[in-house]
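Participant: following is a predicted model, sequence given first.
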Amino acid sequence: MFQIKEVYTLTREYRDIAGAGGLKDVAQELSEALVRKGIKVTVFMPRYGFLDPEKLGFWQTGVSFSVDMDYAHEERREEISLWQGELNGVRIFLIEADRYAEKLGIYTYTEEEEKREPWKKKGTGHFDYFAMNILLQKTALCTAIYLEEKPEIIHCHDGHTACTPALAREIMGFRHYFPYSGFLITIHNAGLGYHQDVADLPFAKANTGLPWRVINDSLLNGSFNPFLCGSKYAVINTVSEQYAKELQETDLDAHTGWLGHALKERGIKLYGITNGITPEDFDPRKPEKLGLPAGFDPLKGDFAGKKVCRQELLRKIKERDLRVKAFGSPEDREGWPLLTAISRLTEQKGINILAQTLRMLYEQGEEFLTVILGTGTPEIEESLMAIARDFPDRMALLLGYDPKLANLIYAAGDFFVIPSNYEPCGLTDFMAQLMGNLPIVRHTGGLVKVKDGFNGFVYVEQKPEELAGAILRAFEVYRKDPARIKQMIKQAIEHIYENYTWDKVSEKYLELYRKALNLRPISKD
């Protein structure tokens, strides 16, 4: 069998350097798992303006060159240079370029940038997002040639790097150098707004340098779509088996503008691999690492420290000993379960449904506490604030994000609610389970790994009444059969260790890498 010795990884995020979403964890954890298997891994990503590479332990390589970056009516080149570093055995190149150095956020403008230039509105996407992506992809391919390296696999994460297979197969010079490399594209979120598509076709043609036949063959809803562009030359997967099925076999694909069906019509199968987790990173037996006031051992049924975490969380909220804005101040009551959520407060995450459900349950007089952490759309934030105002001794809304506070909420909670409309994978259910906090989820996408009554509680139809039913079922077991709750927590943790560590999940990626090798124009076997 052909041996995979070297993998290039192209990403806009990497957890220990710069992160925004779940992609940062996958890029780093998968890379490190492959290194543990003896594979050489090289990561390429931008050197954003908020990064100090020397403080991160990077050094200047002395490698620099110009990259063709034409606009529709202007032939042009951009100068790049490379910083090099190593993290846990992974070689990482940070790409130095004016286009990246001026950015203070990974994907969007910051408050500081808006103050300098008012048109760069905080929270809006970078105007040159497409060129940022193309520069990253071309630089990675040019670097391989410059260093005379021929990686067996080039792994492209999300729409930001999904054109790479087409560039390598279609552009003169690249196509002669990379016939032995296979390509994998991983879709972390196929929702509208995540494709990195561009409607200006002459610009797409000029900036990528791809032939018009490729541009015209890569259109989805009138825009040039990087996923369609790269899919002809690569194996393509998403981050759970169920999400892959939903995109190609159900109407949930409407959330993507029918990307999954467009791929299916071209005869392209979308594979699914559920993301892994490193359980040691969320082990409540090591409270110092997580910033917890006390440790506990869910596998052994020892939850004394969990009660301490709950008391500390409620104290912090009451005394406003927080780095986030708080509304409400729940009072601890014996026998009342603590319902928790850590999420973007958006419709995609189903938080509008959660808000309706919480109001309904509290108005019915149900006895439980709620703590929610996150930020989101103003309307949903306001609806949750209103509940916290109306039931201040039962619910707290914490607006913002603080990783140590998040760990405390995971550790303090009895139940963790994830009512997503769609969910490519979901990792917060794992984090909660590892800290003895059972998930209550909607049966969709990657959340189908939660089995009702085994490692959490599940509802199907996206209605407040259905979510309320699942919550009340969980509360009933909590009150009447605490031994079963302890058993479910134990089963949940064992299920993660048996199926979802990155060393296990990386084996599935190696299978897709082998499929990618079979798509090469020249076989080396």
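Facilitator: Great, that's in hand.
Participant: use CA for all of it now, contacts and neighbours both
Facilitator: Will do.
Participant: quick check: residue 236 vs residue 155, distance?
Facilitator: According to Cα to Cα, to the nearest Å, residue 236 and residue 155 sit 10 Å apart.
Participant: who touches both of these two?
Facilitator: When contacts are counted by Cα atoms under 8 Å, 6 or more residues apart in numbering, residue 236 and residue 155 have 184-186 as shared neighbours.
Participant: quick one: distance of stretch 129-137 to the chain centre.
Facilitator: Centroid displacement of stretch 129-137 relative to its chain, using Cα atoms, centre = their mean, to the nearest Å, is 20 Å.
Participant: name the residues of that stretch that are buried.
Facilitator: Neighbour-count burial for stretch 129-137 flags 129-137 (criterion: 16 or more other Cα atoms under 10 Å).
Participant: I'd like to know which of the shared contacts of residue 236 and residue 155 are part of strands.
Facilitator: Taking DSSP state E as the definition of strands, these contribute 184-186.
Participant: strands along the stretch 101-250 of the chain, start to end?
Facilitator: Assigned by DSSP state E, counting those that start in this stretch, the stretch 101-250 of the chain shows strands spanning 153-157, 182-187, 219-220, 223-224, 235-238.
Participant: got CSV for those strands, with distance to residue 378 and mean neighbour count too?
Facilitator: Listed next are these as CSV, based on distance: least, Cα to Cα, whole Å; neighbours: other Cα atoms under 10 Å:
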stretch, distance to residue 378, mean neighbour count
strand 153-157, 30, 26
strand 182-187, 28, 27
strand 219-220, 31, 19
strand 223-224, 30, 21
strand 235-238, 30, 26
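Participant: try this one next to it:
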Amino acid sequence: MNILFASPEVVPFAKTGGLADVAGSLPVALKQLGHDVRVITPKYKVTDGKTFHLTPVVESLDVPISNRMETCSILEGTLGDAVPVYFIKNDNYYHRDHLYGDSQGDYPDNAERFIYFSRSILEACKAVNFAPDILHCNDWQTGLAPVYLRKIYQNEPVFARTASVYTVHNLGYQGLFWHYDMHLTGLGWDLFTPNGLEYYGKINLMKGGLLWADLISTVSQKYSEEIQTKEYGHGLEGVLQFRSADLYGIINGVDYSLWNPETDPHIVQNYSVDDLSGKLACKRDLLKEFGLPVNDSWPVLAMISRLDDQKGFDLVAEIVDTLMNMRQNLYFLILGTGHERYHKLFSHIAEKYPKKFGVRLEFNAKLAHKIEAGADMFLMPSRYEPCGLNQIYSLRYGTVPIVRATGGLNDTIKTFQPNANKGAGLGTGIKFNAYKAENLLSAIKNGLKAYKEKKSWEALMIRGMQEDFSWSASAKEYEKLYKKAYEKVHR
């Protein structure tokens, strides 16, 4: 199939979040399945043309915005060994220090910037003469592309056989803008209705993708169910219920060439499912990194996360003193940045418990690898989590996840049952359901209890290390989804 993958950010060219990782990996995995895959993304200031060997393929392309034309050019680079990437270059829109905003907030013209990008996706196909079977759009920044496909470009020869797929990576970010920006779309005010792009008096760009794409996906089966409820739907649960027959959940893959204890260059000693001896060396190295005294018998509980309520830090704040004062000693390590109140709280806790608690208020990729390798348990008590990746990394490193049963955390972690399977045990991690501090504390206590049973604990580690969440498996699921979308359009 001919597949055009549209994303506002792509690793290694530009990144603010997990979408960029998906966009940098899934197209490569689809290419390996034999498809002609191409990627399209804006050319940001951070994307250095010389570093990535970008070459011009279209010198000048007029793209409609409102009642005028804005000119861009198209550059081409390569993802992996052989996936072409088209960059929409318009310096007025994209040559800025950040992708979506700065310390003052979102850029005030984000509506115009990404309405333009959505329209340029379709115009670029015509300009480079690429006829996609599948147009795969991602998040609010590309939400209007499926609308343009159906409303304006449907009868163009290059799109005669094109079906669209729209993926929601986080429903919390919808691309909401005031209604005066509607003229920028060029779609006409007849689409500014509750059955169209209108959302409580504003334009909702994500709603466009949800209503006009042929099929919709999100990044776990559980999350696809959750977002149809008021609790998780962020006001779009009615739209998602309306499209429920066309809504699918596919777990993100991970890049095991980067996250693998057998080959990881960032850890003090490599180890494998067949030889776990290096994990103790990694634990000792991690504790020294945090300036904590080393006691091999104390388990290490760790978190790598943005410090905010969505990630469960309001629950952690309630129980952290209890954890530090329990009869069973443990270390608790946190890496990340976020809300100032958590910066202050955890800095205070580190001073209060200098031999047990460590915090680094930063983003540090090397230390993240050391934590995955050196910790015994990894904590993810999220309020909601569309997919999550760290729990999958933790499995591969033999670091037992303790997670709330939401979204991708629920779908990727199998509940630990120590007495099942004739006493050999089943499962890969510990889960809790209700979003309450006492439930989180109980889950951690269950982990500490299990940690004491060394033989059972090692079996739990090994089961996790044997799980496979590689992109090749996820790509095959997307391949099935593309075929369904194509058949829906052509039946």
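Facilitator: Okay, I see it. Keep in mind the model is a prediction, meaning the values are calculated, not measured.
Participant: quick revisit: can you put the strands of the stretch 101-250 of structure 1 in CSV and add distance to residue 484 of structure 1?
Facilitator: Below are the strands of the stretch 101-250 of structure 1 laid out as CSV (distance: least, Cα to Cα, whole Å):
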stretch, distance to residue 484 of structure 1
strand 153-157, 40
strand 182-187, 37
strand 219-220, 49
strand 223-224, 52
strand 235-238, 34
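Participant: out of the ones you listed, the one nearest residue 264 of structure 1 is which?
Facilitator: Checking the strands of the stretch 101-250 of structure 1 against residue 264 of structure 1 by Cα to Cα gives strand 235-238 as the closest, at 11.5 Å.
Participant: what about that closest one, distance to the chain center?
Facilitator: Its chain's C-alpha centre lies 15 Å from the corresponding centre of strand 235-238 of structure 1 when counted by Cα atoms, centre = their mean.
Participant: and if you look at stretch 155-171 of structure 2?
Facilitator: On Cα atoms, centre = their mean, the centre of stretch 155-171 of structure 2 falls 21 Å from that of its chain.
Participant: also stretch 175-194 of structure 1?
Facilitator: Its chain's average C-alpha position is 17 Å from that of stretch 175-194 of structure 1, according to Cα atoms, centre = their mean.
Participant: and of the shared contacts of residue 236 and residue 155 of structure 1, the nearest to residue 410 of structure 1?
Facilitator: residue 186 (28.4 Å).
Participant: how close does that closest one get to residue 245 of structure 1?
Facilitator: Separation of residue 186 of structure 1 from residue 245 of structure 1 (Cα to Cα) stands at 15 Å.
Participant: which element is residue 77 of structure 2 on?
Facilitator: Per DSSP states H and E, residue 77 of structure 2 falls inside strand 68-79.
Participant: map residue 310 of structure 1 across to structure 2 for me.
Facilitator: Correspondence of residue 310 of structure 1 to structure 2, assessed by TM-score structural alignment: residue 283.
Participant: could you measure from that match over to residue 159 of structure 2?
Facilitator: With the distance defined as Cα to Cα, residue 283 of structure 2 ends up 55 Å from residue 159 of structure 2.
Participant: and what of residue 465 of structure 2?
Facilitator: Look at residue 465 of structure 2 and residue 159 of structure 2: by Cα to Cα, they are 44 Å apart.
Participant: cool, and residue 179 of structure 2?
Facilitator: Computed as Cα to Cα, the residue 179 of structure 2 to residue 159 of structure 2 distance reads 29 Å.
Participant: give me the mean deviation of the strand holding residue 77 of structure 2 from structure 1.
Facilitator: Comparison of strand 68-79 of structure 2 with structure 1 after fitting gives an average deviation of 1.5 Å (mean Cα distance after the TM-score superposition for structure 1).
Participant: which parts of that strand are buried?
Facilitator: 72-77, 79.
Participant: quick check: the helix or strand following it aligns to which part of structure 1?
Facilitator: Using DSSP H and E, the helix or strand that follows strand 68-79 of structure 2 in sequence is strand 83-89. Alignment of strand 83-89 of structure 2 against structure 1: residues 90-96, by TM-score structural alignment.
Participant: average gap between that stretch and structure 2?
Facilitator: Counting by mean Cα distance after the TM-score superposition for structure 1, stretch 90-96 of structure 1 comes out at 0.9 Å.
Participant: output the contacting helices and strands for the strand holding residue 77 of structure 2.
Facilitator: strand 55-65, strand 83-89 (3 or more Cα pairs under 8 Å, 6 or more residues apart in numbering; DSSP states H and E).
Participant: next one: it to chain centre, how far?
Facilitator: Taking Cα atoms, centre = their mean, one finds the center of strand 68-79 of structure 2 at 26 Å from the center of the full chain.
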